[in-house]
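Show me how the following folds:
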Amino acid sequence: MQSNEQLLALIENHLAQIEFAAEPELLYAPIGYSLAGGGKRLRPMLTLLGCSLFTDEVQRALPAASAVEVFHNFTLLHDDIMDNAAVRRGKPSVYAKWGQNVAILSGDAMLICAYRLLGEVPPQLLPHILRTFNTMALEVCEGQQYDMDFEQRQKVSVVEYMHMIELKTSALLAGATVIGALLGGASEEDCRKLRRFAVELGLAFQLQDDLLDSYGDQRLGKAIGGDILEGKKTYLMITAMSRAEESARDVLRNAYRDPMLTDAEKIAAVKAIYDRYDIPRLTEQQISLRFERALGILETLSVDPARLEPMREYARGLMGRNK
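The predicted structure follows:
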């Protein structure tokens, strides 16, 4: 089996070798710019790791892994338009650099390129892989719409929020993992288990992202408290709203738009309520629950236990855990 570092190198090499047309430049240049922006390559790594659970011939999964990454980057181009985001991965977003119309059309072209890459998978597996990919893609769109809907609602439950992030975040991880497993020769039962593994891992990953946005280190690459300043309904905010008294809920609802407060004061006011109601610890409990559930599902696969270690190691690294 190849190491996770070797798998990542395979992905980067394959992405670098994808050929896009030179003209029209404003259609294709943003695609190369987006894909060269780095990122964790989380989704294609899960595709290769899913494949490697069942075979050492992971190269067979490279076109599909690249398709998943191209699709993911397509969603980011359109997300940045919806969010009016000027920066992506530390540099100007495609939307900021080239404008809205270019970002829309280049994103559309990226989606088509993703399907073209999928066309390179073995013909006998293509129908199943396409069904998996299409389900994944629609679920991501559904999750994004729910997230947008929540912005207009006064009250969102924890159950509704968890369903939204299962669609918006976990679905792509699950689809990527299952596609890799299919290419590795996994049984339907193991594919079902891997889907559930990736869903739980994705939930843990998103909840950790919610927590780090308010309590992380600025060295992680984004300013602390961004979700609070936007008034986003994160797991922390929704849980606090469900536990707080009315006066505290009023602060949670309105601090981010209070013109009398500085940004630092807005963040401090909301975090003081989080701390009062033990929200960080409750969030950490939920993260641990989801993560341990994911690892437990992984252990039930019908493969040699030694083959589980790269996926287990990758999951731990993703969550910043050593054991």
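
C-alpha only now, for contacts and for neighbours.
Noted.

Off-centre distance for the helix or strand where residue 313 lies?
Assigned by DSSP states H and E, residue 313 belongs to helix 309-318. Distance of helix 309-318 from the chain centroid (Cα atoms, centre = their mean, to the nearest Å) equals 16 Å.

got it, and stretch 64-79?
How far stretch 64-79 lies from its chain's middle: 11 Å, per Cα atoms, centre = their mean.

ok, and what's touching it?
Under the contact criterion Cα atoms under 8 Å, 6 or more residues apart in numbering, stretch 64-79 has outside partners 11, 14-15, 34-35, 41, 43-45, 47-48, 93-95, 103-104, 107-108, 110-111, 113-118, 120-121, 172, 176, 179-180.

Can I have the buried ones of those as a PyMOL selection?
The following PyMOL line selects those of the contacts of stretch 64-79 that are buried, judged by 16 or more other Cα atoms under 10 Å:
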select buried, resi 11+15+34+35+41+43+44+45+47+48+93+94+95+103+104+107+108+110+111+113+114+115+117+118+121+172+176+179+180
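
quick one: which of the contacts of stretch 64-79 sit in helices?
Counting by DSSP state H, the contacts of stretch 64-79 place 11, 14-15, 34-35, 43-45, 47-48, 94-95, 103-104, 107-108, 110-111, 113-118, 172, 176, 179-180 in helices.

Tell me who's in contact with residue 213.
For residue 213, the contact set (Cα under 8 Å, 6+ apart) comprises 222, 223, 224, 225, 226, 227.

Next, the second sequence, to be compared with the first:
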Amino acid sequence: MGSAVEPQEVASGINWRDAKEARPEMNKYIKEFSKDFVGYIEKNYEWPDVGVERLTRMLDYTVPGGKYNRGLLVLWTAIDTCKMKGLNFGSVEKKAVVLAWCVEILQACFLVSDDIMDNSVTRRGKPCWYKVQGVGLDAINDALILESFLFYLIEKYFDGEQYVALMKLFHDVSLKTQMGQMLDTMSEKAKGKEGIFDTFTMKYYTRIIKYKTAFYSFYLPAASALIACGLTSKEVLCGAEEICVAMGIKFQIEDDFLDCYGKPEVIGKVGTDIFDHKCTWLLVMALQMMTKEQRATLEANYGNGIEDKKAEATVKGIYKDLKLEEVYEKQETDSYAECEALINKYSSILPSETFVRLLKKIHKREK
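Below is the predicted model of the structure:
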């Protein structure tokens, strides 16, 4: 038998806790939101039929189709916050769904841009948007339209203090993510630059992943839901940020490990961090532990491109000699304890159930 679901969690008859049930419902909502946005543009911007068709096609192609993990985190946080406050989830359900899609639309905006910068070929099992015939670099403008779409939704469904808080939140997290992306791409393009490996410290690495991943993947969904449920105090949001940043860092360290050691058939991709000269947790730890001879070998083989399989094997050999897999396992245990302590620290003002469930989901993950 499945676990019982409390009545307030299924206000509309949808069990948002069940991802398999929730994802099709999410798709229904984005069709509604996209149609509304296109209608607004058509009415207020004297938009021709050809423009309506192009905008509709872009939204349909780039926004739906993901796992919706970030969007579902908005809904789960809202459910738990309502339970904590003794509220009926039905009173905030539509707003939570709107914000779930705002987070997913921002993700789509980033992915459209990232694919161009990375010269990617496929995304979610189909050609990247910029690779679609007739699109090309017009996708840059499309990414900007996607960002405008999410702000349109916030303006339509929120007002007063919530509107101000959400606009500030999304603008702030967008900028933080963009700055993190800048640092990440700088590390990739620094191959051969004198002294570059001296800059790859744990502080530098943590800064990248904190700003590139933690804020928009963890903090943004949680904070959005808290604001929708009326929790807008600095104490509450700062507590949520502290927890989410710690979990975001843990998540990205796991990502780095899986890129190197994960099975492609399980993680769904072939790891490329070593080929791409990425500043990763494994690299930073290796730089702290290795001998001068090992460092010279690593510098000669790191970031040599995907064609040089021998160079990748050499780097992985150094990682093995340093027993980084054992170091990683200790890090997994320590980071779990750190996150758990933060959740307990703020349990009186935040829905700890949300964060405990999320922590268990990401801990020791294999994909």
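
Quantitatively, what TM-score do the chains reach?
Laid over one another, the chains give 0.88 as their TM-score (TM-score structural alignment, normalised by the length of structure 1), with 318 aligned residues with a Cα RMSD of 2.6 Å.

all strands for structure 1, in order.
Using DSSP state E, the strands found in structure 1 span residues 87-88, 91-92.

What is the corresponding segment of structure 2 for the first one?
Per the alignment by TM-score structural alignment, strand 87-88 of structure 1 matches residues 122-123 in structure 2.

post-alignment, the matching stretch versus structure 1, mean distance?
Overlaying structure 1 shows stretch 122-123 of structure 2 at a mean distance of 1.5 Å from the equivalent residues (mean Cα distance after the TM-score superposition for structure 1).

From the chain's centroid, how far away is that stretch?
With Cα atoms, centre = their mean as the basis, stretch 122-123 of structure 2 stands 17 Å off its chain's centre.

again with stretch 223-231 of structure 2
19 Å.

so that stretch matches what in structure 1?
With TM-score structural alignment as the criterion, stretch 223-231 of structure 2 aligns to 178-186.

hmm, who's touching the matching stretch?
With Cα under 8 Å, 6+ apart as the contact definition, stretch 178-186 of structure 1 has outside contacts at 46-55, 57-58, 60-61, 64-65, 125, 129, 132-133, 191-192, 194-195.

just stretch 138-154 of structure 1 next, same as before
Against stretch 138-154 of structure 1 from outside (Cα under 8 Å, 6+ apart): 156, 164, 165, 166, 167, 168, 169, 171, 172, 232, 233.

May I have the residues that are in contact with the counterpart of the third one in structure 2?
With TM-score structural alignment as the criterion, residue 165 of structure 1 lines up with residue 209 in structure 2. With contacts defined as Cα under 8 Å, 6+ apart, the neighbours of residue 209 of structure 2 are 180, 248, 249, 252.

would you turn the residues you listed into CSV with neighbour count and distance to residue 124 of structure 2?
Listed next are the contacts of residue 209 of structure 2 as CSV, based on neighbours: other Cα atoms under 10 Å; distance: Cα to Cα, whole Å:
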residue, neighbour count, distance to residue 124 of structure 2
180, 21, 23
248, 24, 22
249, 24, 24
252, 19, 20
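
Could you pull up the residues touching the residue mapped onto residue 68 of structure 2 from structure 1?
Correspondence of residue 68 of structure 2 to structure 1, assessed by TM-score structural alignment: residue 41. Neighbouring residues of residue 41 of structure 1 by Cα under 8 Å, 6+ apart: 8, 69.

Tell me the spacing between residue 41 of structure 1 and residue 15 of structure 1.
Distance of residue 41 of structure 1 to residue 15 of structure 1, computed by Cα to Cα, to the nearest Å: 10 Å.

Also residue 204 of structure 1?
To residue 15 of structure 1, residue 204 of structure 1 is 28 Å away according to Cα to Cα.

ditto for residue 173 of structure 1
Relative to residue 15 of structure 1, and taking Cα to Cα, residue 173 of structure 1 is found at 18 Å.

And for residue 319 of structure 1?
In this view, residue 319 of structure 1 and residue 15 of structure 1 are 25 Å apart by Cα to Cα.

what's the answer for residue 314 of structure 1, then?
Counting by Cα to Cα, the gap from residue 314 of structure 1 to residue 15 of structure 1 is 20 Å.

now residue 4 of structure 1
17 Å.

same deal with residue 214 of structure 1?
The value you get for residue 214 of structure 1 to residue 15 of structure 1, if Cα to Cα is used, is 34 Å.

Then residue 215 of structure 1?
Look at residue 215 of structure 1 and residue 15 of structure 1: by Cα to Cα, they are 34 Å apart.

likewise residue 63 of structure 1?
From residue 63 of structure 1 over to residue 15 of structure 1 (counting by Cα to Cα), the distance is 9 Å.

Under the alignment, what does residue 313 of structure 2 map to in structure 1?
Aligned by TM-score structural alignment, residue 313 of structure 2 pairs with residue 268 of structure 1.

ok, now which residue in structure 2 is the farthest from the centroid?
Using Cα atoms, centre = their mean, the residue of structure 2 lying farthest from its centre is residue 293. It sits 37.4 Å away.
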